[in-house]
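> Dropping the sequence and predicted coords here.
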Amino acid sequence: MTEAIYLDDSDRRSFEATVERVAGDRAVLDRTLFYPEGGGQPADAGTLTADGETWRVTDVQKRDTIYHALDGDPPPAGTTVRGELDWERREAHMRYHTAQHLLSALLLDEYDAETTGNQLYADRARIDCGYDRFTETDLADVTARMNELIERSMPVEWYELDRETAEETLDPDRTRIHLLPDSITEVRIVEVGDYDRTACAGTHVSNTDAIGEFTATGRETKGPEEERLSFELSD
């Protein structure tokens, strides 16, 4: 099973690993910084290099282990490779993911709107939530409140709890542990200062001041009592 070192150190940009096996155009490494697609966060991109040859990592997926799709025949099992992340892409995903956590908490606190889904990109994001309809005034208020929260420079921390302890001690409306499969017994918790605490296996910035300026860019109705909010971040 690939060691997911991206869970502990979101700021690292490169690493060394050994190819454990090859499956078609995919390589399985003993350890990786490449985040596999999931939880609304896209897969990382970047390169693997070995013996003077370089492969582009075109996709990363987690199944029984983590598979790295490459743009050519992968290096054989036993090869030591150096992985380099496309850092601009990864950093954007971290900023948007942390902003999404803040937004989910804000919408729950101030609009009683629970998050039902989200999707992040490198230049925008969207969030679906249980709400009747947001107005233009709501969007302006959300933008102002989000920037107030970001400017508080809250630390972002992550750690693991066994599931039973997490379910007994944490607020279920915020952690949303009930959405996780029963097979998950260890829960990774992400905390944003004293404002939000939720279960999440994604990557994040270490302080809200790295998010940048938030702008709610639009809304659309996605069904009975469900709204989709779109947002962008700028430096």
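Happy to help now that I have it. None of the values given here were measured: they were computed from a predicted structure.
> contacts and neighbour counts: CA atoms only from here.
Noted.
> which helix is the longest one in the protein?
The single longest helix within the chain, with elements called by DSSP state H, is helix 87-111.
> Which strands or helices does that one pack on?
Judged by 3 or more Cα pairs under 8 Å, 6 or more residues apart in numbering; DSSP states H and E, helix 87-111 is in contact with strand 115-120, helix 136-150, strand 196-199.
> which residues are contacting the last one?
The reference is to strand 196-199. The contact list for strand 196-199 (Cα atoms under 8 Å, 6 or more residues apart in numbering) reads His101, Leu102, Ala105, Arg174, Thr175, Arg176, Ile177, Val187, Arg188, Ile189, Val190, Glu191.
> Next: the first one.
When contacts are defined by Cα under 8 Å, 6+ apart, strand 115-120 is touched by residues 39-42, 93, 96-97, 100, 104, 107-108, 125-130.
> let's bring in a second model and compare:
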Amino acid sequence: MDSPDPTDPIYRSDPYARDVSAKVVSHTDEGGIVLDKSNFYPTGGGQPGDSGWIDWDGHSLAIATTVKGDTGASVLVPAEPAQVPPIGAHVMQRLDWERRHKHMRVHTALHLLSVVIPLPVTGGSIGAGRGRLDFMMPEPPENRDALEAELNRLIDQDLVVSERWITDDDLDANPSLVKTMSVQPPRGNGRIRLVQIGEDAAPTDLQPCGGTHVARTGEIGRVLFGKIENKGKQNRRVNIALEI
């Protein structure tokens, strides 16, 4: 199962799409806006929902965040109570690209962090310039600086980041692909997206993920380690930040 469904949301098929036209198909009871196609990523998998603006007929509405609706569609949440475009209106989505791109850089860096520290992941979070993974790590690492250097060495290799698709049965046959204990890949449509870093013959990392990532690791830039926090007898939290 090598290719994605052509009906995949734009943020997945083209994470670099910034300005995208669409049509309003519905409103939620809470005032959210659902479009027929969206480049706004909804909160999920530790990655925050996208923000930005939508424009129509001389109006502009700020979008504070994006969440996933009951059908899986992106629901754009206005920043404040205001006039929303009516159902059927044609709008232009304008992504807060600087914020999204930082999410993409951090998210990809966290994939590489799970390579540098090959331990089970118990949690994680992505921010605009910062992120963290929680590991099943009873003792702190002996050489924090060496881990930071290894992470940046992988980034500097400018590895290709790509995707492939497998079936639920394929994943069941290869359970080691799932690194995150706290979040399981979504199932139900018969296919699962894998994000791959590196070449097909010997990928540096390969794991299920529905988030957005940069196209090559060199785009991440230099990453700095922050605190390594004790989160209980078995867990350590490793914080990283983009060097901006």
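Great, that's in hand. Note that the structure is a prediction, hence the values are computed from the model and not measured.
> Now the TM-score, please.
Their TM-score after superposition, calculated using TM-score structural alignment, normalised by the length of structure 1, is reported as 0.91; 227 aligned residues with a Cα RMSD of 1.8 Å.
> Out of the contacts of strand 196-199 of structure 1, which comes closest to Leu33 of structure 1?
The closest of the contacts of strand 196-199 of structure 1 to Leu33 of structure 1 turns out to be Arg188 (Cα to Cα; 16.7 Å).
> Next, find the distance separating the counterpart of the closest one in structure 2 from Asp205 of structure 2.
Matched to structure 2 by TM-score structural alignment, Arg188 of structure 1 sits across from Arg193. To Asp205 of structure 2, Arg193 of structure 2 is 14 Å away according to Cα to Cα, to the nearest Å.
> Sketch out the helices for structure 1, chain order is fine.
Per DSSP H, structure 1 carries helices over the ranges 87-111, 136-150, 163-169, 172-175.
> Dump those helices to TSV, plus distance to His204 of structure 1 and mean neighbour count.
Output for those, formatted as TSV (distance: least, Cα to Cα, whole Å; neighbours: other Cα atoms under 10 Å):
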stretch	distance to His204 of structure 1	mean neighbour count
helix 87-111	4	21
helix 136-150	14	16
helix 163-169	20	13
helix 172-175	16	17
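> I'd like the ones you listed as a markdown table, with distance to Ala23 of structure 1 appended.
Shown next, in a markdown table, are the helices of structure 1 (distance: least, Cα to Cα, whole Å):
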| stretch | distance to Ala23 of structure 1 |
| --- | --- |
| helix 87-111 | 25 |
| helix 136-150 | 43 |
| helix 163-169 | 33 |
| helix 172-175 | 36 |
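> any idea how far Tyr6 of structure 1 is from the residue nearest the centre of structure 1?
The centre of structure 1 sits closest to Gly202, judged by Cα atoms, centre = their mean, with a distance of 3.3 Å. As defined by Cα to Cα, Gly202 of structure 1 lies at a distance of 9 Å from Tyr6 of structure 1.
> hey, what's in contact with both of the two?
Shared contacts of Gly202 of structure 1 and Tyr6 (Cα under 8 Å, 6+ apart): Tyr35.
> Can you tell me the residue that sits opposite Ala69 of structure 1 in structure 2?
Aligning on TM-score structural alignment places Ala69 of structure 1 opposite Val77 in structure 2.
> Does that match touch Val34 like I think?
No: when contacts are counted by Cα atoms under 8 Å, Val77 of structure 2 is not listed as touching Val34 (9.3 Å).
> related to what we said a few turns ago, could you pull up the contacting residues of the closest residue in space to the match of Ala69 of structure 1 that isn't next to it in sequence?
Spatial nearest neighbour of Val77 of structure 2, chain neighbours left out: Gly32 (4.8 Å); criterion: Cα to Cα, 6 or more residues apart in numbering. Contact partners of Gly32 of structure 2, counting by Cα under 8 Å, 6+ apart, are Val75, Leu76, Val77, Pro78.
> how about stretch 80-97 of structure 2: buried residues?
Neighbour counts over stretch 80-97 of structure 2 (16 or more other Cα atoms under 10 Å) mark Val84, Pro85, His90, Val91, Met92, Gln93, Arg94, Leu95, Asp96, Trp97 as buried.
> now the end-to-end length of it.
End residues of stretch 80-97 of structure 2 are separated by 20 Å (Cα to Cα).
> OK, contacts around the equivalent of Arg145 of structure 1 over in structure 2?
Using TM-score structural alignment, the partner of Arg145 of structure 1 in structure 2 is Glu150. Counting by Cα under 8 Å, 6+ apart, Glu150 of structure 2 makes contact with Val116.
> hmm, try it at 10 Å
Leu112, Leu113, Val115, Val116, Ile117, Asp156 (Cα atoms under 10 Å, 6 or more residues apart in numbering).
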